[in-house]
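Asker: Attaching a predicted model along with its sequence, questions to come.
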Amino acid sequence: MSETDAEVPEGAGVTTGSLARRLGVSPTTLRSWDRRYGLGPAARTEGRHRRWTQDDVAMVLEMCRLTAAGIPPAEAARAAKALTEGTHALGAVDSLAGAAAEADAPPDRHASRSGSGLPLGSARQDCKGLARAAVRLDALAVQEQLTAAIGRHGLVVTWEEILAPALQAVGRKWQSAGERYVEVEHLLSWHISATLRHVYVCASAGQETSRTVPVILACLPGEQHTLPLEALNAALAQRGTATLMLGGAVPGDALLAAVERVGPGAVVLWSQSARTANLALVQQVAATRWGIRGARTRSRVLLTGPGWGRSVRPGLLRPRGLHEALVMLDTLRSRDFQEG
């Protein structure tokens, strides 16, 4: 029998599932903390269901705060229990928090109060919960929250308001903290990529795309940031648009050859930094003609990513985000259909 808030009498506390969603952790993590460190609810209702009171919640919140700050779980658990049990060991909590703060020096003036230690500012709660789970390296919670967010908000909103801000915050954090947060970025990126590919596979299964002019998606030579293109690839699949995802660091000759062979309606090119924003190659792609003799045509080129700056290049499209890219591609697709 599942635990739901509807089963809880008023004032009896919250369920494990409800608390996990609030804190951005996996229910399995809460049960593990209870089993290993005794950080469980003080009371249980009939049927031995866990019901977390306000004091229980405060204890687990402190555990989350300390582990997110880099305190080892066993030490964080002792401090969290001392805080809520009133054993006058608050000095231990303060010293642990102070040590974590010193380890993060210099302080980040953009840091949020999300409990993740990441500069998230006024990001939505789903984003902060995902960040907390990633900082704790709680892979199960990260995956659960990714799946739940897409199911609740849809892919586009999830990417633009939850995933992209979390990735950007992690990137800024490890750049300012040396190598300390690289593992967090790798964990989060891997799970986001796996989730986006799952969405793509599910959406494209059984679709008749062999006769549809595809959209080519590629990163410029030397560019390895593929996640934004993976999000676009999955979103296009949900719309029934055929794609050819070439991935990261595509050599220039290979990109030009693919355009000539496939004859795409559009080519989406991603550049994360000015270093990889190869405008000369882009102009070659835009000038490449394909099709039968007497009716040769060109692909429309979309420049995506911050590497291109804010300027608009003549003859090239410059969407500012996932939603805008989808609108542009839908418009091009509709125009091609009408002309065809």
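Answerer: Looks like it came in fine. Numbers count the residues shown, from 1 in each chain.
Asker: can we go C-alpha only for contacts and neighbour counts from here?
Answerer: Will do.
Asker: Let me know the outermost residue of the protein.
Answerer: What lies farthest from the middle of the chain is G294; by Cα atoms, centre = their mean that is 45.9 Å.
Asker: Next, that residue: secondary structure please.
Answerer: Secondary structure for G294, judged by DSSP: H, G, I helix; E, B strand; the rest coil, is coil.
Asker: Pull out the buried residues from stretch 27-42.
Answerer: P27, L30, R31, W33, Y37, L39, G40, P41 (16 or more other Cα atoms under 10 Å).
Asker: all strands of the stretch 201-340 of the chain, in order?
Answerer: Taking DSSP state E, counting those that start in this stretch as the criterion, the stretch 201-340 of the chain contains strands spanning 215-219, 243-247, 266-270, 289-290, 297-298, 300-304.
Asker: ok, and which of those has the densest surroundings?
Answerer: strand 215-219 (a mean of 26; mean count of other Cα atoms under 10 Å).
Asker: tell me the angle it makes with strand 266-270.
Answerer: Following axes from the mean of the first three to the mean of the last three Cα atoms, to 10 degrees, one obtains 20 degrees for the angle between strand 215-219 and strand 266-270.
Asker: What ranges does the stretch 1-150 of the chain have for its strands?
Answerer: 43-44, 50-51.
Asker: In the protein, which helix is the longest?
Answerer: Ranked by number of residues, the top helix in the chain under DSSP state H is helix 182-204.
Asker: hmm, who's touching that one?
Answerer: 134-135, 137, 139, 142-143, 146-147, 163, 167, 170-171, 174, 227, 230-231, 233-235, 237-238, 240 (Cα atoms under 8 Å, 6 or more residues apart in numbering).
Asker: Could you rerun that using 6 Å?
Answerer: A134, V135, V170, W174, A234, A237, Q238 (Cα atoms under 6 Å, 6 or more residues apart in numbering).
Asker: From the chain's centroid, how far away is that helix?
Answerer: 8 Å (Cα atoms, centre = their mean, to the nearest Å).
Asker: do stretch 306-317 as well
Answerer: 25 Å.
Asker: Which residues belonging to that stretch are considered buried?
Answerer: Buried, per 16+ other Cα under 10 Å, within stretch 306-317: G307, W308, L317.
Asker: how near is the first one to W270?
Answerer: Distance of G307 to W270, computed by Cα to Cα, to the nearest Å: 8 Å.
Asker: and the nearest residue to A149 once chain neighbours are set aside, how far is that from T226?
Answerer: Nearest residue to A149, sequence neighbours excluded (Cα to Cα, 6 or more residues apart in numbering): T158, at 6.1 Å. From T158 across to T226, the span is 17 Å (Cα to Cα).
Asker: got another, please set it beside the one above:
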Amino acid sequence: MGTAGREALSDETAVAGLTTGAVARRLGVSPTTLRSWDRRYGLGPALRSQGRHRRWSPRDVAMVEEMCRLTAAGAPPAEAARVARLTHGGARPSTPSAGPPARQPAPPVAAGPPVAAGPARRGGAGGGLPLGDVRQECRGLARAAVRLDAPELESRLLDAVGQHGLTVAWEEVMVPTLRAVGRKWESSGDRYVEVEHLLSWQVSTALRRAPLVLPPRPAVPPGAEPVVLACAPGEQHSLPLEALDAALGELGVPTRMLGAAVPVEALLACVRRTGPVAVVLWAQTRSTASPPLARHVAGLQWGPAGARRRPAVLPVGPGWERRSAGGFPRCAGLRDAVETLSGLYGADGAGRRPPSRG
């Protein structure tokens, strides 16, 4: 072999540096799965190092990433492999292999043919996460989360919102995947913390971007009183409250989102300044749920004498037990909270307030 040929081979070998284990960790699949795809569909490393070790080039990795994406979307494995080869494959060197040679793909009819995902199916775990009986979208979302694939997470989350609406996407796609990541983190020591953080951030981002993919809805008249959304003092878990904010926005209900760990004085000042039709107090744990605060907010009044107004108060979240919620209404979930709050607006868009006690 000439000098130029040896240099070219050396350059290509240097690029093909990832081991099968490293690729498996990156994609969130097992090394056995990668070897199976290599034997069955020819989706394996193009080069082998001395000693027959498998080394994956960037093109090889891109090919199996496409395979993961398509199968997670519901495509049959054989069809997903065909498209992955057509999209990212190329001429592979004729090196001996332990398995049978892969069939050559048929010439493409069009460049990069898309594979349409079938109807939502119930599926098992994705990326090693204990999902159970959930929508098929959860499986693809979990695989992307384990791979720390932020662009894929963003795309899948917005697709779910656009296809199913905010409430269904939250209750049947986002929440099951978040819970699976939480269970995996709790059972794996310090592992998967980065997966939970990335997934939570991407869910939060998708909730804020929901108006971009949802059809416009008629809003209540301008100037209508808003709904104030606040986490109880000391409560840091704001993601469910963000989902409620997005779901109300889908219906055109005006909101004022204060976010996590709202100080008492800040909450009271916001209520006095905005005159809301309702105040939502979110508490994830019993330690942050404060019945005295809920009663105090419910007792706030404003307006001229004889026409005093006060807000409806809705304690939401698992931290509010039936006893701690007192006589306030309780909501079983996002759907129930949205119906309760949107029902406070009459046909003319005006807020229906509880009668003043004084």
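Answerer: That came through, no problem. Computed from a predicted model, the values in this text were never measured in an experiment.
Asker: Can I get the strands of the stretch 1-150 of structure 1 in CSV including distance to C127 of structure 1 and mean neighbour count?
Answerer: Shown next, in CSV, are the strands of the stretch 1-150 of structure 1 (distance: least, Cα to Cα, whole Å; neighbours: other Cα atoms under 10 Å):
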stretch, distance to C127 of structure 1, mean neighbour count
strand 43-44, 31, 14
strand 50-51, 26, 24
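Asker: Of those, which is nearest A274 of structure 1?
Answerer: If you check each of the strands of the stretch 1-150 of structure 1 against A274 of structure 1 by Cα to Cα, strand 50-51 wins as the nearest, at 52.7 Å.
Asker: That closest one packs against which elements?
Answerer: Strand 50-51 of structure 1 sits against no helix or strand, with contacts defined as 3 or more Cα pairs under 6 Å, 6 or more residues apart in numbering; DSSP states H and E.
Asker: Apart from its neighbours in sequence, what residue is nearest the residue nearest the centre of structure 1?
Answerer: Compute the mean C-alpha point of structure 1, and by Cα atoms, centre = their mean the closest residue is L163, 2.7 Å away. Closest residue to L163 of structure 1 apart from its sequence neighbours, by Cα to Cα, 6+ apart: C127 at 6.9 Å.
Asker: Map that neighbour onto structure 2.
Answerer: For C127 of structure 1, the aligned position in structure 2 is occupied by C138, per TM-score structural alignment.
Asker: Its match: neighbour count?
Answerer: 33 (other Cα atoms under 10 Å).
Asker: thought it was touching M174?
Answerer: No - C138 of structure 2 lies out of contact with M174 (Cα atoms under 6 Å); the separation is 7.4 Å.
Asker: counterpart of L148 of structure 2 in structure 1?
Answerer: Checking TM-score structural alignment: L148 of structure 2 goes with L137.
Asker: so how far is Q175 of structure 1 from the closest residue to that match other than its chain neighbours?
Answerer: Excluding its sequence neighbours, the residue lying closest to L137 of structure 1 (Cα to Cα, 6+ apart) is V184, at 6.5 Å. Look at V184 of structure 1 and Q175 of structure 1: by Cα to Cα, they are 12 Å apart.
Asker: Who has more neighbours out of these two?
Answerer: V184 (22 against 13).
Asker: Just give me the match in structure 2 for that one.
Answerer: Using TM-score structural alignment, V184 of structure 1 pairs with V195 in structure 2.
Asker: quick one: that match from S187 of structure 2, how far?
Answerer: 14 Å.
Asker: ditto for A72 of structure 2
Answerer: 24 Å.
Asker: Counting neighbours around each, name which of these two comes out higher.
Answerer: Set A72 of structure 2 next to S187 and count neighbours by other Cα under 10 Å: A72 wins out with 25 against 11.
Asker: Residue in structure 1 paired with that one?
Answerer: Taking TM-score structural alignment, A72 of structure 2 has L23 as its aligned residue in structure 1.
Asker: For that match, list the residues it contacts.
Answerer: L23 of structure 1 neighbours (Cα under 6 Å, 6+ apart): none.
Asker: roughly how far apart are the nearest residue to R69 of structure 2 once chain neighbours are set aside and A307 of structure 2?
Answerer: Spatial nearest neighbour of R69 of structure 2, chain neighbours left out: G140 (7.0 Å); criterion: Cα to Cα, 6+ apart. As judged by Cα to Cα, G140 of structure 2 and A307 of structure 2 stand 54 Å apart.
Asker: More neighbours: these two, which one.
Answerer: G140 (25 against 10).
Asker: Just the endpoints, please. Distance across stretch 295-304 of structure 1?
Answerer: So stretch 295-304 of structure 1: terminal residues 29 Å apart, Cα to Cα.
Asker: equivalent range in structure 2 for that stretch?
Answerer: Going by TM-score structural alignment: stretch 295-304 of structure 1 matches residues 307-316.
Asker: Show me the contact partners of the matching stretch.
Answerer: Here stretch 307-316 of structure 2 has contacts from V277, A278, V279, V280, L281, W282, A298, L300, Q301, W302, using Cα under 6 Å, 6+ apart.
Asker: again with stretch 126-135 of structure 1
Answerer: G24, V25, A68, S114, S116, A141, V142, I162, V184.
Asker: Grab the nearest non-local neighbour of the first one.
Answerer: Leaving aside its sequence neighbours, G24 of structure 1 sits nearest to G129 (Cα to Cα, 6+ apart; 4.0 Å).
Asker: re the thing from before, which pair in the contacts of stretch 307-316 of structure 2 spans the largest distance?
Answerer: W282 and W302 (23.6 Å).
Asker: and the longest helix of structure 1 with strand 243-247, angle?
Answerer: Using the same axes, to 10 degrees: helix 182-204 of structure 1 against strand 243-247 is 160 degrees.
Asker: Go through helix 182-204 of structure 1 and flag the buried ones.
Answerer: 182, 184-185, 187-189, 191-193, 195-197, 199-200, 203-204.
Asker: sorry, back to before: Provide the secondary structure category for the residue nearest to A149 of structure 1.
Answerer: Taking three-state DSSP, the label given to T158 of structure 1 is helix.
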